[in-house]
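[1] Let's see this in three dimensions:
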Amino acid sequence: MASKKQRNAMGHAPAADTPAAKTSLRRYFAEQTDPHRRDKMARAAQTRGSQPSSPTASDGSTEDHEIRTLLTQLPSKSDLAAMFQKLEDSFSEKLQAVTADVQQLGARVQDLEEETENINKQWAEAYTTQETHAEAIRYLQRRLDDVDNRGRRNNLRVRGIPESAEGVTENPIQVLTTVFNRILARPKDTAITFDRAHRAARPRNLPPDRPRNLICRIHNFPLKEEIFRKAHQNKDLTIDGQLVTVFQDLAPSILQARRALRPITQALLERQIKFRWNFPFALTVNLQNKIHTISSPEDVPEFQRALKLPPSEVEDLTGLAANPTRQTPQKPKWQRSPRKRRRQNHPGTDISVPTREEPA
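    Have a look, this model is predicted:
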């Protein structure tokens, strides 16, 4: 084997001995070294320091010593395994936490679904109960209207009779006796027995110059019916230049229900279709020997379809749901006044009294 001097003389110098190779190798190891893990690599170097060095390395070479130092600072297989194990443990711990949260959310979602299903069942039962109660209330309302109207069978409501001048006491019985005798074509002094007679309260929307209605109860029911029938036959009755009309005194709920059906009655009048009101409340039309009746809001669509009337909205005929969408007004939240006040402290006391600012 040739010596080192002979190899150099032959021109076959090794590539590791050239300055460029040494510089590039040191730069590579320097770039691959992590300065933040020097302590950890130093401990690994101490563990591997007892191993015998490479037989080709020169103990006195500075470059070999630097390379060996860089090699000892590189992470070993055990270091990588420890690092991966640490990452795996961290991921496993976080995954277990996420799994527990997902399971908890799943349980809560299941509870919410069960609660929602129970609420839906309760809502369906409540809706059915509400419909039943609404039907029962409507029936009771009509029965109450019937009782109220039976108590008003002898009553008449007269509209259009002028009121007495201010300061003059009016005698309703005397006025009504004169009007009814005129309707019956009898002498005006003919006696008529009244149980009571009075002026109605003035509605809010009634003009001030319009007289209030006169309400009376006639003791003799056949006489009341005769007055009512002849008053409808004589529709041109006037007193002091004002038209006088006689109506049957009905319960306020019945009048409200009839007002709610005004679009339908107007359409019937335009088509010259005769109709009549039944008691306690019903609108009846006899067309081609077939009777069509409205006694509840559910009867309106079929009634309009059978008589070929234009569709129109009808309010609740019982007056129980006049404003179903009404909401209770909420009070505004308390806010501090933007106006600044000066406080005047009284001497000897801890009480401060606000004073009003003088205008500029």
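[2] For the rest of this, base every contact and every neighbour count on C-alpha atoms.
    Fine.
[3] wait, doesn't residue 216 sit right on residue 198?
    Yes - assessed by C-alpha atoms under 8 Å, residue 216 is found in contact with residue 198 at 6.5 Å.
[4] One more, please, to line up against the first structure:
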Amino acid sequence: MTSRKNKRVKKLTFEGVEDDNVQLTEGANISPYGASRGRSPTPSRDGSGTEDEDDPASLTLILKELRGVGKEVKEFRKDTKSQLLEIRGELDKANARLNDVETRVAEHEDKLQNTDEILSEILTMQEKLQTKLTSLEAYSRRESLRLYGVPQGAESGAPSMAHFVEKLLRENLAITPSTSLQIQRAHRALSSLPPDGSQPRSILVKFLCFTVKEEVLRLAWQKKGFMWNSSKINLDHDFPPEIMAMRKEYAEARKVLKEKNLRFRTLYPARLKVFFEEGAKTYNTVEEATADLASRGLSGGRAGQPLIRRSVVRSQAASWLHAKYPWARY
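    Take a look at the predicted model:
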């Protein structure tokens, strides 16, 4: 017998019954898993079939297994800690990049706002400059007029276009020989030669004196044009292309007014004055004329369609900016 003091402890078996026959040496480590895994009970010295708890070899084996489990747990914790540190580092990097992105987005939003304001200001300035440019071009054309309806090639027998135009005006507008027309130059519109049977190109006439040009126009308008060789000849101012485009938008309205025998006048730069029975009314835009004439029952074109097709006349720069930056305020 050993001299060590034994201590009786109660141990729960797998069936949940207390076993009072188990004795462990005081100070021995008890495995929470009971007997060693994968081992069959070792017969005791007395042949009862149970392991002798006082066997040092059994306790050593249990301690060895416990140390192995502890080592595995320690390594697992070490690996987990390393992985957590790595994940934390990646999260820190992601947060840093996210903060940088937020800062840059805020800066770009500020720049975009400034760009939007600058672009709006540029468009406003461009419109003003375009208006001034059109006005200057119209001023440079104030001594010029255009003849519409002169057949193509009618001037071929004259010494020059200026001689042909002067003779044409004197004969049909009753201009006295004592009145000097002072035609500086005259030529056809600089466009491609139209095919046979189509509208002939207009003739541009440049006078030296503005008052002479105005007098010629006054005489022509009083007669509402004139007939020459079975052709209707009309005279009008020489407008810049931008103003001509705006005035052409009233073409459908003028056609309808002529069909209804209503007198009208196209005012500078692009306004329409209509003389109704109750009085005259002036329209400043095509849209305004469309709405009012439609409300009066004056419609033209195909049934169910608006009288005038709405169009917006822009300069090339404004059109390009609008197409590229549709979100701009202007």
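[5] so what number do they get for TM-score?
    Overlay of the two chains. TM-score (TM-score structural alignment, normalised by the length of the second structure): 0.62; 259 aligned residues with a C-alpha RMSD of 4.3 Å.
[6] Quick one: the helices in the stretch 51-200 of the second structure, in order.
    Along the stretch 51-200 of the second structure, counting by DSSP state H, counting those that start in this stretch, helices occupy 56-140, 161-173.
[7] Could you identify which of these is most buried?
    helix 161-173 (a mean of 16; mean count of other C-alpha atoms under 10 Å).
[8] Turn the helices of the stretch 51-200 of the second structure into CSV, columns for distance to residue 259 of the second structure.
    Shown next, in CSV, are the helices of the stretch 51-200 of the second structure (distance: least, C-alpha to C-alpha, whole Å):
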stretch, distance to residue 259 of the second structure
helix 56-140, 31
helix 161-173, 27
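[9] what's the closest of those to residue 322 of the second structure?
    Proximity to residue 322 of the second structure, assessed across the helices of the stretch 51-200 of the second structure by C-alpha to C-alpha, is greatest for helix 56-140 (9.4 Å).
[10] Please state the offset of the closest one from the chain centre?
    A distance of 28 Å separates the centroid of the chain from that of helix 56-140 of the second structure, by C-alpha atoms, centre = their mean, to the nearest Å.
[11] Of the helices of the stretch 51-200 of the second structure, which is nearest residue 19 of the second structure?
    helix 56-140 (19.1 Å).
[12] can you give me the strands in the stretch 201-350 of the first structure?
    Here the stretch 201-350 of the first structure has its strands, by DSSP state E, counting those that start in this stretch, at 214-218, 238-239, 242-243, 245-248, 276-278, 282-287, 290-294, 342-345.
[13] corresponding residues in the second structure for the last one?
    Just to be clear, that refers to strand 342-345 of the first structure. Under the alignment (TM-score structural alignment), strand 342-345 of the first structure falls on nothing in the second structure.
[14] Show me how far the helix or strand just after that strand is from its chain's centre.
    Counting by DSSP states H and E, the element after strand 342-345 of the first structure in chain order, helix or strand, is strand 352-355. Here strand 352-355 of the first structure is found 45 Å from its chain centre; the criterion is C-alpha atoms, centre = their mean.
[15] before we move on, what about stretch 181-193 of the first structure?
    On the basis of C-alpha atoms, centre = their mean, stretch 181-193 of the first structure sits 62 Å off its chain's mean C-alpha point.
[16] hmm, who's touching stretch 270-284 of the first structure?
    Applying C-alpha atoms under 8 Å, 6 or more residues apart in numbering, the external contacts of stretch 270-284 of the first structure come out as 142-143, 145-146, 149, 254, 268, 285-286, 291-295.
[17] what's the first-to-last distance across that stretch?
    16 Å (C-alpha to C-alpha, to the nearest Å).
[18] about what we covered before: who's more crowded, residue 216 and residue 198 of the first structure?
    residue 216 (23 against 15; other C-alpha atoms under 10 Å).
[19] What's the match for the more buried one in the second structure?
    So residue 216 of the first structure corresponds to residue 205, using TM-score structural alignment.
[20] measure the closest residue in space to its match that isn't next to it in sequence to residue 102 of the second structure for me?
    Closest residue to residue 205 of the second structure apart from its sequence neighbours, by C-alpha to C-alpha, 6 or more residues apart in numbering: residue 186 at 4.4 Å. According to C-alpha to C-alpha, residue 186 of the second structure stands 67 Å off from residue 102 of the second structure.
[21] What is the equivalent residue in the first structure for the residue nearest to residue 205 of the second structure?
    Alignment note: residue 186 of the second structure maps to residue 197 in the first structure; criterion TM-score structural alignment.
[22] Please tell me how far that match sits from residue 186 of the first structure.
    Residue 197 of the first structure is 21 Å from residue 186 of the first structure, by C-alpha to C-alpha.
[23] Specify which residue of those two has the higher count of neighbours.
    Legend: neighbour count by other C-alpha under 10 Å for residue 197 of the first structure and residue 186, higher for residue 197 (20 against 11).
[24] Report the contact partners of the more buried one.
    Taking C-alpha under 8 Å, 6+ apart as the test, what residue 197 of the first structure contacts is 172-173, 214-217.
[25] OK, contacts around residue 70 of the second structure?
    Residue 70 of the second structure sits next to no residue when contact means C-alpha under 8 Å, 6+ apart.
[26] What's it aligned with over in the first structure?
    Using TM-score structural alignment, the equivalent of residue 70 of the second structure in the first structure is residue 81.
[27] How much space separates its match from residue 322 of the first structure?
    Distance, residue 81 of the first structure to residue 322 of the first structure, using C-alpha to C-alpha: 80 Å.
[28] The nearest residue to residue 268 of the first structure once chain neighbours are set aside: neighbouring residues, count only.
    What sits nearest to residue 268 of the first structure in space, not counting adjacent residues and going by C-alpha to C-alpha, 6+ apart, is residue 274, at 7.1 Å. The tally of other residues near residue 274 of the first structure (other C-alpha under 10 Å) stands at 12.
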